[in-house]
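# test case, fold it:
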Amino acid sequence: MPTVRFRGKTIECEEGAVLRNVLLDAGETPHNGTSHHLNCRGNGVCGTCAVELDGSVSDRNAKEENRLSKTPHNLESGLRLACQTRVLGDVAVEKHDGFWGQKVNR
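Just a heads-up that it's a prediction; the model follows:
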């Protein structure tokens, strides 16, 4: 079973599970502040569940590419939408600052 590491917590999940659902089912959230309430509920159009990932996950799909190519995001940031990403193996998740989690400091 793959594990997801997020904010000091390790969560087991089924291979192929949607990352957003894994986090929410574990009592965690891929959203910052009010975006926890103001989001598209996993439809891949708002971009508030953007996270940085390290591990085995699915490739970006067209919906994710489209949303991450628009402000305030950009494809070069390397962020992924938790609602469009499937967990394929162990993965570490980091949520950055900002309403959309877009403030990547490198």
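# C-alpha from now on. contacts and neighbour counts both.
Noted.
# wait, residue 72 sits on residue 102?
Yes: here residue 72 reaches residue 102: they are 6.8 Å apart, a contact under C-alpha atoms under 8 Å.
# another sequence for comparison is provided below:
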Amino acid sequence: MPQITAQGKTFTCDRGENLRDVLLKNKVDLYNEAASFINCYGLGTCGTCTVEIEGEVSAPSWQEKARLSLPPHHPNTTRRLACQVQVLGDVTVKKYEGFWGHEEKVKWT
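All right, here's what the predicted structure looks like:
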């Protein structure tokens, strides 16, 4: 079972599970500010669940690439939409400040 480290917590999930679902199930503060109430609930359209991931995860889909190419994100970002990521192995997740998690200041690791 893959191990996830996020917001100072470590937990496991099944291989192939959706990262957003796993983080929320384990009470990780995935959304910044009002984004916890105003988000697309995992459809990949709002861009508020943006995180930086180290480890083995699925490749970005066309939908994820399209959303991350729009402001305030940019096409060259290394960040991912948690709602579009499948966990394939051990991962470490980092969240940044800003409504969309787009700023340079780290919120949690």
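# if we can go back for a sec, look at residue 72 and residue 102 of structure 1 and report which has more neighbours.
Using other C-alpha atoms under 10 Å as the criterion, residue 72 of structure 1 and residue 102 rank with residue 102 on top: 23 against 14.
# residue in structure 2 matching that one?
Correspondence of residue 102 of structure 1 to structure 2, assessed by TM-score structural alignment: residue 102.
# in structure 2, what residue spans correspond to strands?
For structure 2, the strands defined by DSSP state E occupy 3-6, 9-12, 50-57, 80-81, 87-96, 106-108.
# among those strands, which is the most enclosed?
Here the criterion is mean neighbour count by mean count of other C-alpha atoms under 10 Å, and of the strands of structure 2 the winner is strand 80-81, at a mean of 23.
# so where is that one in structure 1?
Against structure 1, strand 80-81 of structure 2 falls on residues 80-81 (TM-score structural alignment).
# distance from the matching stretch to the middle of the chain?
Mean-position distance between stretch 80-81 of structure 1 and its chain equals 4 Å (C-alpha atoms, centre = their mean, to the nearest Å).
# how close does it sit to structure 2?
Following the fit onto structure 2, the mean deviation recorded for stretch 80-81 of structure 1 is 0.1 Å by mean C-alpha distance after the TM-score superposition for structure 1.
# hmm, residue 81 of structure 1 is touching residue 51, no?
Yes: between residue 81 of structure 1 and residue 51 there is a contact at 6.3 Å, judged by C-alpha under 8 Å.
# returning to what we had before: export the strands of structure 2 to JSON lines and append columns for distance to residue 40 of structure 2.
Putting the strands of structure 2 into JSON lines (distance: least, C-alpha to C-alpha, whole Å) gives the following:
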{"stretch": "strand 3-6", "distance to residue 40 of structure 2": "22"}
{"stretch": "strand 9-12", "distance to residue 40 of structure 2": "25"}
{"stretch": "strand 50-57", "distance to residue 40 of structure 2": "12"}
{"stretch": "strand 80-81", "distance to residue 40 of structure 2": "11"}
{"stretch": "strand 87-96", "distance to residue 40 of structure 2": "18"}
{"stretch": "strand 106-108", "distance to residue 40 of structure 2": "21"}
